[in-house]
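Trainee: dropping the sequence and predicted coords here.
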Amino acid sequence: MSATDARSRAGLVDVAEQGRICALATRGVRDLQEVVAAHPGLFSATPFDPAMLSSVATAIAFTAPWHSADELRITTRTLLWVFAADWQVDHLAASAEDVRAVVAECLAVADGAAPPAGRHLARLLADIRDELARVPAFGGLRPVWRDELARMLAAVAREWDWKNAAAAPGGSLPTLDRYLDNADNLACSFVNVTHWLATGDGNCLRHLDELLTVGREVQRVLRLVNDLATHERDVEWGDLNALMLVADPALVRARLTGLTQRCHGLLDLLAGRDPRQADYMRRQISFTAGFYQVSDFWGTR
């Protein structure tokens, strides 16, 4: 066999694997369609278009392709819930009281409460909680899941406060450092802990603290990748973006380069103890970088 033939066959193997992953994503989309149909009050806004559902399912399928569609179901639903939470706070909340109500309702659900009538975000979170509760690992590690949810909600509320304070006379935006310290608002860490509790083996769960620590560094990278790609949309929608916090965009790109190098070093160390989860987080970085070269998760407003 010639070198050209070998490369061609290797390429076909890659395409076959990509086709299998796309099929996982297709299964995920169909499940998300059922979620949207069951929660019409949560996903009626125009940006929740069919392409968003496809993007959400594809992101999860490509970052953890060794799982089955059934195994990825909770993770995929959680990522969609994160987008719904972001919309509820960033674009529907009219006051700080509205934001605090969302946070309180979601934390109460995490603690076992029934969702209040008509509160669609809390209701979907309760569905995810109840499905996750059927996973053996959840019983002992539920406080970790609840803590990551609380961190995410606190970060989302903090960003809402920053945006509204900056709009007031004499207001100012946070520094880039403070903004990156608030990267839990991206909710990558919350999705990760949900994924690890839902699918992780004993090795994964034994290293959960380390996974969360490294994952938080990956989250900072993804925050900047997102911001560099979505600056125009964030300006139009009134969202915060790292490029709004610096005088020169090169500063954000330089920070991204440094953070990415640091992450890969941490992932190299992690790979010796949990190669699968190190690969999972590497794939998060690579998929996000590639995806944002062409598109965005949100549909048009």
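Mentor: Perfect, I can see it now.

Trainee: rest of the way, CA atoms for contacts and neighbours
Mentor: Fine.

Trainee: nearest residue to the middle of the protein?
Mentor: In the chain, the centroid-proximal residue (Cα atoms, centre = their mean) is Cys188; its distance is 3.6 Å.

Trainee: which residue sits closest to that one, ignoring its sequence neighbours?
Mentor: Nearest residue to Cys188, sequence neighbours excluded (Cα to Cα, 6 or more residues apart in numbering): Gln219, at 5.9 Å.

Trainee: one more structure, for comparison:
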Amino acid sequence: MAVRAAQPSPFDVTATGPGAEAAARICTVAGKLQRRMRGWAVEFPAPYDPRSFDPGLYSMLALAAAFSDPHRTVDQLQPAGRMSLWVLGLGRRVAHLASEPELWRLIEHYEAVADGASPDPDDDLSRFLAVIHRELAALPAHPVLYDAWQEELRRTLRALARSWTTARAGRRPSFEEYLRDADGFGLALTFAAHRIATGDSGPAEDLADAARAVQRAVRLSADLGAAGRGLDPGEPNALTLGLPRPAVELRLAEATGQARTLLAAARARHREQADYMERHMDFYAGFFGTAPPRR
């Protein structure tokens, strides 16, 4: 393990933000990761419509990863980068399914592929998941953390299934149902992949709870940020479920506070992962314009 220097590193990220050298390094890593993401979308193209998956989206994902763990290389960030892109493709794939039997066949297949089964050669998302599984399985922490990653995948798939079923029935979820199904956002799944990539092993029930709290906060940030671009009345969003914006902002503040409390408790055993998740949450609050003003 490397020994920390006594003097602050030029790459340190402080409360006032990264210095110029640190920001340059972070943006360089993000640029490399963005190019890889665009390459994966070309390799597994079906879910990644260029009209929706534009350069700005890849840039957002890559910058979130790089700023959240600013000392990592692009290779170290790659597993989480793959996972975050896969989850976005999954949401698109599920939204276009035609029947419930098709939905459950897809879920069962993806769970099997994540356990080492052969992918469907005609399903780009299945082939992409197989690549992710092989990459994670080759890492030293995989045997210890595999069950945690598999559990987050299961939760992501089932949350999307519940959302699909609700929409198919022609009803809107309640706000509480919507927030409960934030697992479909897939951020906790991405965090689990990052844990494997960085070797952060050991008991981590508290870390899983913190990851889901961060996921809820980021989902509400994204919903509030989307309002500035105009809401699609057919797309579930916290602002279309009966709560006025001030009430959603209050719920975001509550979710953020809960996440920080859980992260503080988890930090004693998982400092780097807790820092990574908190910076992820703060990055998206800044990106979507929902961060509280500085005093």
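Mentor: Perfect, thanks for sending it. Note that the coordinates shown come from a computational prediction; the quantities given were computed from them, not determined experimentally.

Trainee: still on that earlier bit, quick check: which element contains the residue nearest to Cys188 of structure 1?
Mentor: helix 208-237 (DSSP states H and E).

Trainee: residue range for the helix or strand following that helix in structure 2?
Mentor: Sequence order places helix 249-271 as the next helix or strand after helix 208-237 of structure 1, per DSSP H and E. Helix 249-271 of structure 1 corresponds to residues 245-267 in structure 2, going by TM-score structural alignment.

Trainee: now that stretch: buried residues?
Mentor: Going by neighbour count (16 or more other Cα atoms under 10 Å), the buried part of stretch 245-267 of structure 2 is 248-249, 251-253, 255-256, 258-260, 262-266.

Trainee: measure the residue nearest to the centre of structure 1 to Leu149 of structure 1 for me?
Mentor: For Cys188 of structure 1, the distance to Leu149 of structure 1 equals 11 Å [Cα to Cα, to the nearest Å].

Trainee: which residues in structure 2 form helices?
Mentor: Using DSSP state H, the helices found in structure 2 span residues 20-43, 55-68, 74-95, 100-113, 124-137, 142-168, 175-180, 187-198, 205-226, 245-266, 271-287.

Trainee: check the mean deviation of the first one from structure 1.
Mentor: Spelled out, that is helix 20-43 of structure 2. Superposing on structure 1 and averaging over aligned pairs (mean Cα distance after the TM-score superposition for structure 1), helix 20-43 of structure 2 comes out at 1.3 Å.

Trainee: which residue numbers in structure 1 go with that helix?
Mentor: Using TM-score structural alignment, helix 20-43 of structure 2 pairs with 15-38 in structure 1.

Trainee: cool, the fourth one as well?
Mentor: With TM-score structural alignment applied, helix 100-113 of structure 2 matches the range 96-109 in structure 1.

Trainee: ok now that stretch, how far from the chain's centre?
Mentor: 20 Å (Cα atoms, centre = their mean, to the nearest Å).

Trainee: in it, what's buried?
Mentor: Under 16+ other Cα under 10 Å, the buried positions of stretch 96-109 of structure 1 are Val99, Arg100, Val102, Val103, Glu105, Cys106, Leu107, Ala108, Val109.

Trainee: one more: stretch 46-62 of structure 1?
Mentor: The neighbour-count check on stretch 46-62 of structure 1 (16+ other Cα under 10 Å) flags Phe48, Met52, Leu53, Ser54, Ser55, Val56, Ala57, Thr58, Ala59, Ile60, Ala61, Phe62 as buried.

Trainee: the fifth one matches what in structure 2?
Mentor: In structure 2, the residue paired with Ser55 of structure 1 is Met60, using TM-score structural alignment.

Trainee: from Phe287 of structure 2, how far out is that match?
Mentor: Taking Cα to Cα, one finds Met60 of structure 2 at 8 Å from Phe287 of structure 2.

Trainee: same deal with Arg269 of structure 2?
Mentor: Separation of Arg269 of structure 2 from Phe287 of structure 2 (Cα to Cα) stands at 29 Å.

Trainee: before we move on, the earlier item: what residues are up against the residue nearest to Cys188 of structure 1?
Mentor: With contacts taken as Cα atoms under 8 Å, 6 or more residues apart in numbering, Gln219 of structure 1 has the following neighbours: Ala183, Asp184, Leu186, Cys188, Ser189.

Trainee: which one is the aligned residue in structure 2 for the first one nearest to, not counting chain neighbours?
Mentor: In the superposition onto structure 2, Ala183 of structure 1 corresponds to Ala182 when matched by TM-score structural alignment. Leaving aside its sequence neighbours, Ala182 of structure 2 sits nearest to Arg216 (Cα to Cα, 6+ apart; 5.7 Å).

Trainee: so the one you found touches Glu176, yeah?
Mentor: No. Applying Cα atoms under 8 Å as the test, Arg216 of structure 2 and Glu176 come out as separate, 11.0 Å apart.

Trainee: tell me which of the two has more neighbours.
Mentor: Arg216 (27 against 10; other Cα atoms under 10 Å).

Trainee: residue in structure 1 paired with the more buried one?
Mentor: Under the alignment (TM-score structural alignment), Arg216 of structure 2 maps onto Arg220.

Trainee: so what's its match up against?
Mentor: Leu180, Ala183, Leu259.

Trainee: and the gap between it and Arg262 of structure 1?
Mentor: From Arg220 of structure 1 to Arg262 of structure 1 the distance is 11 Å (Cα to Cα).

Trainee: same check, this time on Met152 of structure 1
Mentor: Met152 of structure 1 is 23 Å from Arg262 of structure 1, by Cα to Cα.

Trainee: same deal with Pro40 of structure 1?
Mentor: 42 Å.

Trainee: so how many other residues sit close to the residue lying closest to Leu103 of structure 2 once chain neighbours are set aside?
Mentor: Leaving aside its chain neighbours, Leu103 of structure 2 sits nearest to Leu97 (6.5 Å; criterion: Cα to Cα, 6+ apart). Residues lying near Leu97 of structure 2 (other Cα under 10 Å) number 13.

Trainee: quick one: Leu97 of structure 2 and Trp104 touch, right?
Mentor: No. Taking Cα under 8 Å as the definition, Leu97 of structure 2 is not a contact partner of Trp104, at 10.2 Å.

Trainee: correct me if wrong: Ser172 of structure 1 contacts Asn164.
Mentor: No. With contact defined as Cα under 8 Å, Ser172 of structure 1 does not reach Asn164; the gap is 9.6 Å.

Trainee: Ala227 of structure 2: neighbouring residues, count only.
Mentor: Other residues close to Ala227 of structure 2 by other Cα under 10 Å number 14.
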